[in-house]
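A.B. asks: sequence-free structure coming up:
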């Protein structure tokens, strides 16, 4: 990449042109900030319109297909704005995803609107926990086989696969032993709580949310499934949190049940384990401490 633009292969040129229905030149695609897993670029068509493009290795095309599926699911909630999916697939050796380009800004003064909108998303429900397909959390596979039992789903579809991956990467000892104990006894944490299935964004941190120029809540980079709505709220607090007005508006629209503070640790353990598996040992002590806290709650 350079200031002259991203070098387009003939295959990618044709795929992008077909996706946007406009001409593409050798200087149409330029890198922009954002994206720790895929390359993020801005595409300018010869008709003056702009799009957002993600590129990665061709073998990761299924990750973009899952992202497109998740965006289309979120778009069914009228309280949100979601980038329109214009195209995705494989062009030569590269996987690509083309989205409508949105002029985004931080939540800030529109945080309350965002909180209310998230509650509306969570009111979209289904008979089971899970999703119509497996997808990804970051670049990690995320299993979504349906279940009517939420503690079982979270234990076996979320925590257990991350623990198994951690074991394959050499993280055993306390992490694995205590993690297996938690998986086996997790249902104790839900003795007094039976959450309904809610449509979740699934990876709700500040890097995946924004407001548009009209103040509407914008969501992108999803890892959707039907789960406990508290899992989204918990994730939103993991890396610094959203403005206080966001949480106040959400709770006003749909109050949280007692015990959320404990379940927040459980739900965020999934993301910390995923970060351990993606980014390394720096997250090991945090994961072990969280498991220890949860086991202590189970013993009470």
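C.D. replies: Received, thanks. Please read all numbers here as calculations on a predicted model, not as lab measurements.
A.B. asks: Please count neighbours and contacts with C-alpha atoms only from this point.
C.D. replies: Noted.
A.B. asks: At which residues are the strands of this protein located?
C.D. replies: Secondary structure of the chain, counting by DSSP state E: strands at 29-31, 39-44, 50-57, 80-81, 85-91, 94-100, 135-137, 140-142, 198-200, 209-211, 217-219, 225-227.
A.B. asks: so which of the ones you listed gets nearest residue 72?
C.D. replies: Residue 72 lies closest, by Cα to Cα, to one member of the strands of the chain: strand 85-91, at 7.5 Å.
A.B. asks: what does that closest one contact?
C.D. replies: Contact partners of strand 85-91, identified using Cα atoms under 8 Å, 6 or more residues apart in numbering, comprise 11-12, 15-16, 19-20, 58, 61, 64-65, 68, 71-72, 95-100.
A.B. asks: And stretch 32-52, by the same measure?
C.D. replies: 20, 22-25, 28-31, 53-56, 98-101, 138-139.
A.B. asks: And stretch 68-78, by the same measure?
C.D. replies: Stretch 68-78 has contacts (Cα under 8 Å, 6+ apart) with 80-85, 88, 97, 120-121, 124, 201, 219-224.
A.B. asks: now do 7 Å
C.D. replies: 81-82, 85, 121, 220, 222-224 (Cα atoms under 7 Å, 6 or more residues apart in numbering).
A.B. asks: can you pull the buried residues of that stretch?
C.D. replies: Across stretch 68-78, burial judged by 16 or more other Cα atoms under 10 Å covers 68-71, 73-75, 77.
A.B. asks: putting a second one here so we can go through both:
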């Protein structure tokens, strides 16, 4: 971590004002920003995520999402780190979070805790529309805000359509995709769904088990959606055990048609990866598009 950023953190008006940094160690795992373990005098440990000054928008959105997820989680099972703060200097931006000690426990607490988050948020007073109150990010890609009353409209207009527009840079013809969007919206609008607060980017690198046995989720792209979008993404890259799914389904049983909806919901993530990284994700997105056209049109 740059020395000027360290000085800014412990300055009188800094996020760690009054603290003394004993050590700063890099942490692996991030693909967009750099991550650090900050050891403070007195034994306290803090997690820091840093980037250029332009990263402040991403950190603000992430902090907002973490706050919302934290407020709806059951902390005895699922830990969502509550942000300690974020700030911007001339050259850097940083987000501070509590340090999480990851372990190698089973995924029962994670699965049950995620299901309870979905279940409890679905009966919260704010659970009445699909969407999010601000523009955000999915990884480094854009994730527009906005609200829709029907689930199919929200998923196609707020999630798929913006990604398909970006896909024109690698050869997607948006006009050819419009009949599929209409069919998907109609298909999903028929589902009887109450919005749940979802993590939104739930691959294996954004979840885990803590050393005390509880589960944890972090790095969200949260919004109010069908709870199945989180479960669907866990199937995209793997990394989630049978214990996780058994525990989840003990709270929210698998719904009829879920296996068919996995491909629909993961189409969003394939498009986002194609737009961010190109390569094989472009062909995967095109193959998924063809498959959905065969199924729904």
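C.D. replies: Yes, it's here. What you see is a predicted model, and the numbers here were worked out from it, not measured in a lab.
A.B. asks: quick one on the thing from earlier: return the member of the buried residues of stretch 68-78 of structure 1 nearest to residue 162 of structure 1.
C.D. replies: Nearest to residue 162 of structure 1 among the buried residues of stretch 68-78 of structure 1: residue 70, at 21.2 Å, using Cα to Cα.
A.B. asks: Trace the closest one over to structure 2, please.
C.D. replies: In structure 2, residue 70 of structure 1 lines up with residue 65, judged by TM-score structural alignment.
A.B. asks: Now do the contacts for the residue of structure 2 sitting at the aligned position of residue 212 of structure 1.
C.D. replies: Under the alignment (TM-score structural alignment), residue 212 of structure 1 pairs with residue 210 of structure 2. Contacts were defined as Cα under 7 Å, 6+ apart; by that measure residue 210 of structure 2 touches 101-103, 216.
A.B. asks: Please report how far the counterpart of residue 37 of structure 1 in structure 2 lies from residue 219 of structure 2.
C.D. replies: Counting by TM-score structural alignment, residue 37 of structure 1 lines up with residue 32 in structure 2. Between residue 32 of structure 2 and residue 219 of structure 2 the distance, using Cα to Cα, to the nearest Å, works out to 11 Å.
A.B. asks: same question, residue 143 of structure 2
C.D. replies: Residue 143 of structure 2 is 14 Å from residue 219 of structure 2, by Cα to Cα.
A.B. asks: Check residue 86 of structure 2 too.
C.D. replies: 14 Å.
A.B. asks: Quick one, which of the contacts of strand 85-91 of structure 1 are buried?
C.D. replies: 12, 15-16, 19-20, 61, 64-65, 68, 71, 95-100.
A.B. asks: For residue 232 of structure 1, state which of these is nearest.
C.D. replies: Nearest to residue 232 of structure 1 out of these is residue 71 (Cα to Cα; 15.8 Å).
A.B. asks: how much space is there between the closest one and residue 201 of structure 1?
C.D. replies: 9 Å.
A.B. asks: mind listing the helices for the stretch 51-200 of structure 2?
C.D. replies: Here the stretch 51-200 of structure 2 has its helices, by DSSP state H, counting those that start in this stretch, at 56-72, 108-121, 151-154, 161-166, 174-189.
A.B. asks: Kindly state which of those helices is positioned closest to residue 238 of structure 2.
C.D. replies: Of all these, helix 108-121 comes closest under Cα to Cα, at 14.3 Å.
A.B. asks: which strands and helices sit next to that closest one?
C.D. replies: In terms of contacts (3 or more Cα pairs under 7 Å, 6 or more residues apart in numbering; DSSP states H and E), helix 108-121 of structure 2 is packed against helix 56-72, strand 78-79, strand 196-198, strand 215-217, helix 242-251.
A.B. asks: Okay then, goodbye and thanks.
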